[in-house]
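Student: just the structure for this:
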Amino acid sequence: MADYLTDWDKDVENPAVDRMELYNKLLTHFNEQGQTDAEKCWRLVVICLILSDLQLKNKNKSEAKKWEEEAFKYAKKAVELDPKSMNVHKWYCAAVGRMAPHVSTKERIQMGHQFKEHRDIAVSIDNNDQLMHHMYGRWCWEVANLSFMERQIAKAFFRYTT
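Tutor: Okay, the predicted model is just below:
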């Protein structure tokens, strides 16, 4: 099975490989094992986010959102399956970040807290992951750009100070 994941990791980086086929094969493998493999689960997050990007490129926002919701579903499942995996927490952060624009301000602030919590876990496991540091930088930028009203909501609901 390790060979399958190694090959899958190579294929997902190859733009010539059909993304839907990658998703379907991975989902089949994941389901055949009773949805208990965190390694496959976080990779489902990755491919769902890639499929979302492809939909956004085609200006199909509603279909992109469906893929982002699917990614978030798998991200939550992956955390349940292996809460000690850096990749699980990293891709949870990516999924929660992609969901944030689709929810209310209050939910977005809650998701920001979730992002920070999972980011802290990920870097405690592996502090050298460049993508994790990049995502954290983007998160800090988003927090710095909260509107006055969003800051007031954060203070009221979460005792958050900026």
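
Student: hey, let's count contacts and neighbours off CA atoms from now on
Tutor: OK.

Student: which residues touch the most centrally placed residue in the chain?
Tutor: Residue closest to the mean C-alpha point of the chain, counted by Cα atoms, centre = their mean, is A95 at 2.2 Å. By Cα atoms under 8 Å, 6 or more residues apart in numbering, the residues touching A95 are 45, 49, 68, 71-72, 75.

Student: how far away is it from I47?
Tutor: 11 Å (Cα to Cα, to the nearest Å).

Student: burial count for the closest residue to D129 other than its chain neighbours?
Tutor: Distances taken as Cα to Cα, 6 or more residues apart in numbering place V123 nearest to D129, at 7.5 Å, with adjacent residues excluded. As a burial measure, V123 scores 16 neighbours (other Cα atoms under 10 Å).

Student: does V123 lie in a helix or a strand, and which?
Tutor: Secondary structure here is read from DSSP states H and E; on that basis V123 sits in helix 105-125.

Student: what are the buried residues along that helix?
Tutor: Under the neighbour-count criterion of 16 or more other Cα atoms under 10 Å, helix 105-125 has 105, 108-112, 114-116, 118-123 buried.

Student: could you do stretch 29-46 as well?
Tutor: Applying a neighbour-count criterion of 16+ other Cα under 10 Å, the buried positions in stretch 29-46 are 29-30, 35-46.

Student: which strands and helices sit next to the strand or helix carrying N24?
Tutor: Counting by DSSP H and E, the secondary-structure element that holds N24 is helix 19-32. Under the contact criterion of 3 or more Cα pairs under 8 Å, 6 or more residues apart in numbering; DSSP states H and E, helix 19-32 touches helix 2-13, helix 38-57.

Student: and for comparison, fold this next one:
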Amino acid sequence: CKEIESEGTNTDTEEQSFPVPKPFNTHIEELKLDVLLQKADHLRVNESGKMESFELLCDHKEKFRDEIEFMWRFARAYGDMCELSTNAEEKKHYANIGKTLGERAITRAPLNGYCHLWYAVLCGCVSEFEGLQNKINYGHHFKEHLEVAIRLLPEEPFLYYLKGRYCYTISKLSWIEKKMAATLFGKIPSSTVQEALYNFLKAEELQPGFSLSNYMHLAKCYVDLGESQDAWKFCNLALLLPVVTKEVSLNSDNEHWCLRSTLQGCQFITEKTCVGKSTPLLLC
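Tutor: Have a look, this model is predicted:
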């Protein structure tokens, strides 16, 4: 998939191309927009499906690049590729291109909640490669566009999961991080574990069993609040979910071991795994 060119000039993010293997599209089938969008959505159930969805959108970008519903999905697909890549330069490349696409989408359709949602996510992806000051700056953008998306899409559980992640991260900021944020934006960002918990519970209310990662973060919140029985309950619920759910694919044990260690401190020890993959977010 060739990189998207900026209107007028190329950006630094587009100078180097990272080709993706194309085992799927040896023959390009021309699809109508509604069929293309439906197929791209349905493919995103696992890693290979996300790659295929990305290539499918690449194959149709010249025809549909100005269609809003195509634009935000293409930005989302670059976020998927950033998530799937194991190479730091590739991840940065995909994140920057996706953010550029997301910026165009919200400029063209400021009242489309999905444009704001995926622009926020791509800001989180880009923040992973920035220093503290830029991380905080992207964190501000993330929060701003996430709140717009929630106003426009109040029934979308993924948004509350993301807000929960944001609130949880902010609640854990160090003094120096809060001080720098205050210098940049005139006030210290604040949130609590209770606020994070509310948002994770809201995601679960809107779609029970939304994701294993949401259950895991519910457990972490309850551990922090000293409510070990609820933490144990959600850890067990996580074990019942498939490896991949709606938006969050899971392939890392790191957060599980952190959670398990905390549960052990509360005298709740499990020999099973409770795996969670974090969505790229700011300040993490």
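
Student: TM-score for the pair, please.
Tutor: Comparing the chains after superposition, counting by TM-score structural alignment, normalised by the length of structure 1, produces a TM-score of 0.86; 157 aligned residues with a Cα RMSD of 1.8 Å.

Student: re the thing from before, who touches the helix holding N24 of structure 1?
Tutor: Under the contact criterion Cα under 8 Å, 6+ apart, helix 19-32 of structure 1 has outside partners 8, 11-12, 36-37, 40-41, 44, 47-48, 50-51.

Student: would you list those in JSON lines and tack on distance to D129 of structure 1?
Tutor: Shown next, in JSON lines, are the contacts of helix 19-32 of structure 1 (distance: Cα to Cα, whole Å):
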{"residue": "W8", "distance to D129 of structure 1": "20"}
{"residue": "D11", "distance to D129 of structure 1": "21"}
{"residue": "V12", "distance to D129 of structure 1": "19"}
{"residue": "T36", "distance to D129 of structure 1": "25"}
{"residue": "D37", "distance to D129 of structure 1": "22"}
{"residue": "K40", "distance to D129 of structure 1": "20"}
{"residue": "C41", "distance to D129 of structure 1": "19"}
{"residue": "L44", "distance to D129 of structure 1": "20"}
{"residue": "I47", "distance to D129 of structure 1": "19"}
{"residue": "C48", "distance to D129 of structure 1": "21"}
{"residue": "I50", "distance to D129 of structure 1": "20"}
{"residue": "L51", "distance to D129 of structure 1": "23"}
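
Student: for the residues you listed, which one is nearest W141 of structure 1?
Tutor: The shortest gap between W141 of structure 1 and any of the contacts of helix 19-32 of structure 1 belongs to I50, at 23.0 Å (Cα to Cα).

Student: give me the number of residues near that closest one?
Tutor: Residue neighbour count, defined by other Cα under 10 Å, stands at 20 for I50 of structure 1.

Student: state the distance from whatever residue of structure 2 lines up with it to H256 of structure 2.
Tutor: I50 of structure 1 maps onto D80 in structure 2 when the alignment is built from TM-score structural alignment. For D80 of structure 2, the distance to H256 of structure 2 (Cα to Cα) stands at 22 Å.

Student: now S127 of structure 2
Tutor: Applying Cα to Cα to S127 of structure 2 and H256 of structure 2 gives a distance of 23 Å.

Student: R65 of structure 2 too?
Tutor: Applying Cα to Cα, one obtains 40 Å for the distance of R65 of structure 2 from H256 of structure 2.

Student: cool, and G113 of structure 2?
Tutor: Here G113 of structure 2 is placed at a distance of 32 Å from H256 of structure 2 (Cα to Cα).

Student: ok, now P157 of structure 2?
Tutor: Using Cα to Cα, we find P157 of structure 2 at a distance of 22 Å from H256 of structure 2.

Student: neighbour count winner among the two?
Tutor: The neighbour count for P157 of structure 2 versus H256, taken as other Cα under 10 Å, is higher for P157 (25 against 19).

Student: what residue in structure 1 is paired with the more buried one?
Tutor: In structure 1, the residue matched to P157 of structure 2 (TM-score structural alignment) is Q130.

Student: wait, the match of I50 of structure 1 touches K50, no?
Tutor: Yes - shown here, D80 of structure 2 and K50 form a contact pair, counting by Cα atoms under 8 Å, at 6.6 Å.

Student: check contacts around L237 of structure 2.
Tutor: Y215.

Student: what's the match for E32 of structure 1 in structure 2?
Tutor: The alignment partner of E32 of structure 1 in structure 2, by TM-score structural alignment, is K63.

Student: could you do E69 of structure 1 as well?
Tutor: Pairing criterion TM-score structural alignment: the partner of E69 of structure 1 within structure 2 is identified as N96.

Student: can you pull the contacts of M86 of structure 1?
Tutor: 121-123, 125-126.

Student: nearest to F157 of structure 1, of those?
Tutor: Sorting these by how near they are to F157 of structure 1, with Cα to Cα, puts I121 at the top with 23.9 Å.

Student: distance check, the closest one against K40 of structure 1.
Tutor: 20 Å.

Student: go on, A2 of structure 1?
Tutor: Distance of A2 of structure 1 to K40 of structure 1, computed by Cα to Cα: 10 Å.

Student: repeat for K65 of structure 1
Tutor: The gap separating K65 of structure 1 from K40 of structure 1 is 21 Å, by Cα to Cα.

Student: what's stretch 175-182 of structure 2 aligned against in structure 1?
Tutor: Per TM-score structural alignment, the counterpart of stretch 175-182 of structure 2 in structure 1 is residues 148-155.

Student: name the residues of that stretch that are buried.
Tutor: Of the residues in stretch 148-155 of structure 1, those scored as buried under the neighbour-count criterion (16+ other Cα under 10 Å) are 150-154.

Student: mean per-residue distance, it versus structure 2.
Tutor: Superposed on structure 2, stretch 148-155 of structure 1 shows a mean distance of 1.3 Å to its aligned residues (mean Cα distance after the TM-score superposition for structure 1).
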